[in-house]
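Enquirer: Generate a structure from the sequence data that follows.
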Amino acid sequence: MSGDAAGPSGTVSTKRKRQENADDGKKRRKSGGADADADADADADDYKAQIQTLEAEILESKKHYNNIAALLELAQKHDEDRKPALAATKALCRIFIRLLASGSLVRRKDVSDKDATVTSWLRDRLADYRAVLLSMFRSTKLALNALVLAMALLKAEAQHLSDREDAVFPRHFFSDIVAAILESPIDQLRQEFAEKFVNEYEDIRFYTFEAIKNYLAEREHSVDDAIRDIVFETLLGMEDVPESSEALENFWIEPPQKKKHPLRSLSQHKKQAQEAWLALMHLGLSREQRKKVLEVMATSIAPWFTKPELLMDFLTDCYNSGGSISLLALSGVFYLMQERNLDYPEFFTKLYSLLDADMLHSKHRSRFLRLLDTFLGSSHLPAVMVASFIKRLARLALNAPPSAIVAIVPWFYNLFKKHPLTTFMMHRVPRTKEEKELMESDGVDDPFLPGEKDPMETCAIDSCLWEIVQLQSHYHPNVATIAKIISEQFTKQAYSVEDFLDHSYGSLFEAEMSKEVKKPPVVEFMIPKRIFTKAGAADEEKDSLLVSLWDFGSS
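Expert: Modelled structure (predicted):
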């Protein structure tokens, strides 16, 4: 009875309160919103006070552990109400770090069933909290905060979640962090992770390599192009290879005391990097990715490999594919030949085949000529082969842009100094009277075989560089001037090829326009008295050039 009586009266009271609240709301809106802002601040203070109360009760007594579930419920609603969720997430991080430090989450055998049940429940809530943090990695406004909290929790778990004396790296949780970062749509999150953690701490970089390798292996048939690009950029960003094991000093988590632990071994770090790169290459790379890899192969990728020879198949495929890919693969192949003594019998034959008209017009021309200077720099190479490269480039120079020619000719000069036997190509004259008469009557056939693929069989050493003589009459004055150095005495020890490699049409034009003109060019032999009219019969001067051109055009 009393309950029935209380029900209606309670309902009326509730309706009256709702109506009063609605009226108050209308009054606040009419007053211009000042009261609404005050109420918003009051609401913010309310949820902060509520979260602080829940946190304080948890740390005060075990009987309030259910508050953890209430905070988790708040945190899980981060898509609906961001600020309370973030505050709850931060509070949970502090709570779990304290619980971990106190040993409340460590499973022990010498405890009662009741305490074991509490520990198991807390560990389940910790797993829920991890899931909340990882789900925040997809939120633009929460991702960076979630990353900091996740890494702080990772450190606490490593130090306190096990009863061992040494810290045990939580690989499973960290693998989930890396996977969530790779799958996140937020580029800034990956950048923050790389700058503040991967590039700063040796152990984070070590286990990131491992996590990426496992991620690709587990999802081999389901990794889409977007994830593949993200993994590629992530690995490409880890380019600072430590010099020695002693250089491994900075760790996010206290490293084990054992000196033989993998974290203290440079070879183990390299092994993880090598396996991560091989896992990505096994999935296949796009043409643009191959170009990026080849550009930094010798400087940033091969040094990470304990067995760089494993890259040989990849580099050989790129080298044999032709075009710009072959040009970019050169440095990687040569690195393996030089540093690892790998044999590539057809290296110079393939290199010779890359010398085509497109190469001198390519944007990679300067890079190729630098490498070519390195490859042919050894004085132990056969003069016959070096002569083939000189002759082939001289022939291509006839149709090359001026910016390419001004780089090629000084390089010829240096090769002639390094390989004196090739200097016979510069000035080959008939030795007998019969040869001279035959040359004057029938001319001379160039013995060079441009279609021969083997640089040892082109007969270039028996030819001469008539192409350079042709270039001495080039329309561009800079080209004509520099081509004449081959016909002069070789008094200079060597030219710095770097001074000529980066020229372009623009730089050559600018250099020509900025020259100081000592004597202005003469347009007319005689300065005419009349410019637009014809000279009279009694005048000694001739018609001006302009009038002559006009008459010529009219006739």
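Enquirer: Every contact and neighbour count from this point should use C-alpha atoms.
Expert: Will do.
Enquirer: Strands along the stretch 451-555 of the chain, start to end?
Expert: Assigned by DSSP state E, counting those that start in this stretch, the stretch 451-555 of the chain shows no strands.
Enquirer: In stretch 246-259, which residues are buried?
Expert: By neighbour count on 16 or more other CA atoms under 10 Å, the buried set for stretch 246-259 is 248, 252-253, 255-256.
Enquirer: And those residues, which is closest to Ser507?
Expert: Comparing the buried residues of stretch 246-259 against Ser507 with CA to CA places Leu248 closest, at 46.0 Å.
Enquirer: pretty sure that closest one is touching Glu200, no?
Expert: No - the pair formed by Leu248 and Glu200 falls short of the contact definition of CA atoms under 8 Å, at 10.8 Å.
Enquirer: what's downstream of the host helix or strand of Val178, the next helix or strand?
Expert: Using DSSP states H and E, the element containing Val178 is helix 171-183. Moving toward the C-terminus from helix 171-183, the next helix or strand (DSSP H and E) is helix 187-193.
Enquirer: Here is a second sequence; please produce its structure as well for comparison:
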Amino acid sequence: MQFVDVEAQSLLNSSNHFFPNILFRRIIYTLLTLKHYNQGLISEFVTTYLLEFDDIRYYTYKNLTTFIKKRSQSVRQKSKICESELSTRIFDLISSVCFPRVPSELNAYYAPIETEYTAKTVITKTRKLLEQEADIVSLSAHRKVFSHFWLSFLRQLLPLRVYKRVLLMLEKSIIPFLNKPRLLIDFLTESYDKGGVYSLLSLSGLYVLITKYDLDYNDFYKKLYSLLDHQLFFMKHRHRFLALMDQCLSSPLLSASLVAAFIKRLCRLALRAPLSGVAVILPLIYNLLRRHPNTLPMIHRYKSAGEDCYDYQEVDPERSLAIESSLWELDALMNHYVPSLSKFAASFKEPFGVADYKIGEFLNHDYTKIIEEELKKKVKSVPLEFSTPSGLLTPAMPMWTLD
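Expert: Prediction:
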């Protein structure tokens, strides 16, 4: 990088572009194609240069895009690195980069840059080179190379670890800075249709495209409904999924039959879910019932013994007949062995409040927290016996007698 600095200084007043990208491109390619991958070297480059200088970040994205598009079979054979390994190295290089949000954040440059152009400068430098210099200080140009890189990178073969981390980053670190976020539709819908952890992690990005960028995905709620099963409560990102599902079902435009299917499904899952799962399901059911008053008759509907018209195996929530069923599962949860959960289940028989529960406050409930809360309670009296004794020995007690 010192050679890059020296060359940039020498080119500042010449007719060439001020940033020596030819030399810098060789550095990027060398970092990615080393036979013995050096994670420490990558970390040093990212910390010292990539996170500090805007022009380094700009040309890194630009060179990586070129590297991905023009990578040929001969290059892979020469480096003896498989495609998934190269994808991992590229992701390690850019995963911690923070993209600027406003133009004022573009204020650090590794190579010197001219902010004012004299008549002599305009004569000695070509129009193309002047445009390249202007790109360095333009946020729209930075967004352009950022968008080109990610759209090219997501077409590659991604290892499972990288795939998961990309899905986690999409909502906050990638989508807000793309020029055309709708171009991620294919990637997100394909991930959502894979099922399992891929669906859970892609839900947030897909929801952003639906709500903010007018994505029309007809099977969104049908797929969301299919993700509600008992395996959900043993996945790593279950809390993130349940909190996001609360947002997805918050629209008052959803049909009552659709929301009723989710409510009924959650009630069934609560009967077999672990304690941490029940602690989230109950406030989620409460929010759904309060937002959609047309589903409230399910609480008070007559519960016939041994009969339930709800079809748990139906994949289409609209056809599950949940709206015609009853929430008899809440009666069972009133007898839950954890007092706080049984009390919560009993609150469904009372008038609903005016505010929703914040699902985030219930995500960390587990056995340890429940025990701590119970131990903190002040108990006035502790029942020790059915009837209070009048003395140490009473006439009713059988005694030994000596003949």
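Enquirer: How alike are these chains, TM-score-wise?
Expert: Scored against TM-score structural alignment, normalised by the length of structure 2, the superposed chains reach a TM-score of 0.85; 375 aligned residues with a CA RMSD of 2.7 Å.
Enquirer: on that earlier part again, just the residues contacting the helix holding Val178 of structure 1, thanks.
Expert: For helix 171-183 of structure 1, contacts defined as CA atoms under 8 Å, 6 or more residues apart in numbering pick out 130, 134-135, 137, 150, 154, 189-190, 207-208, 211-212, 215, 227, 230-231.
Enquirer: And for stretch 323-331 of structure 2?
Expert: For stretch 323-331 of structure 2, contacts defined as CA under 8 Å, 6+ apart pick out 256-257, 260-261, 264, 267-268, 271, 295, 297-303, 308-310, 345-346.
Enquirer: try it again with 10 Å
Expert: With CA atoms under 10 Å, 6 or more residues apart in numbering as the contact definition, stretch 323-331 of structure 2 has outside contacts at 256-261, 263-264, 266-271, 282, 294-305, 307-311, 336, 342, 344-349.
Enquirer: again with stretch 5-13 of structure 2
Expert: With contacts defined as CA under 10 Å, 6+ apart, stretch 5-13 of structure 2 is touched by 1-3, 16-21, 23-24, 110-114, 121, 124-125.
Enquirer: Apply 6 Å and report the result again.
Expert: If you take CA atoms under 6 Å, 6 or more residues apart in numbering as the criterion, stretch 5-13 of structure 2 is touched by 18-20, 111.
Enquirer: Show me what the top helix by length along structure 1 is packed against.
Expert: The longest helix of structure 1 (DSSP state H) is helix 2-30. Helix 2-30 of structure 1 sits against no helix or strand, with contacts defined as 3 or more CA pairs under 6 Å, 6 or more residues apart in numbering; DSSP states H and E.
Enquirer: and the helix or strand immediately after it in the chain, which stretch of structure 2?
Expert: Downstream of helix 2-30 of structure 1, the next assigned helix or strand under DSSP H and E is helix 34-60. Helix 34-60 of structure 1 lines up with nothing in structure 2 when matched by TM-score structural alignment.
Enquirer: Kindly calculate the angle that the following helix or strand past helix 34-60 of structure 1 makes with helix 34-60.
Expert: Heading C-terminal from helix 34-60 of structure 1, the first helix or strand you meet, by DSSP H and E, is helix 67-75. Angle between the axes of helix 67-75 of structure 1 and helix 34-60 is 150 degrees (criterion: axes from the mean of the first three to the mean of the last three CA atoms, to 10 degrees).
Enquirer: Could you give me the buried positions within helix 67-75 of structure 1?
Expert: Within helix 67-75 of structure 1, the residues that count as buried by 16+ other CA under 10 Å are 67-68, 71-72, 74-75.
Enquirer: same question, stretch 333-343 of structure 1
Expert: Buried residues in stretch 333-343 of structure 1 (16+ other CA under 10 Å): 333-337.
Enquirer: can you name the residues of structure 2 that it overlays?
Expert: So stretch 333-343 of structure 1 sits over residues 206-216 in structure 2, by TM-score structural alignment.
Enquirer: Spell out, range by range, the helices that occur in the stretch 101-250 of structure 1.
Expert: 113-136, 143-160, 171-183, 187-193, 202-218, 225-237 (DSSP state H, counting those that start in this stretch).
Enquirer: To clarify, my last question referred to the stretch 301-450 of structure 1.
Expert: With DSSP H, counting those that start in this stretch as the criterion, the stretch 301-450 of structure 1 has helices spanning 312-320, 323-340, 347-353, 357-361, 365-375, 383-397, 402-418, 433-442.
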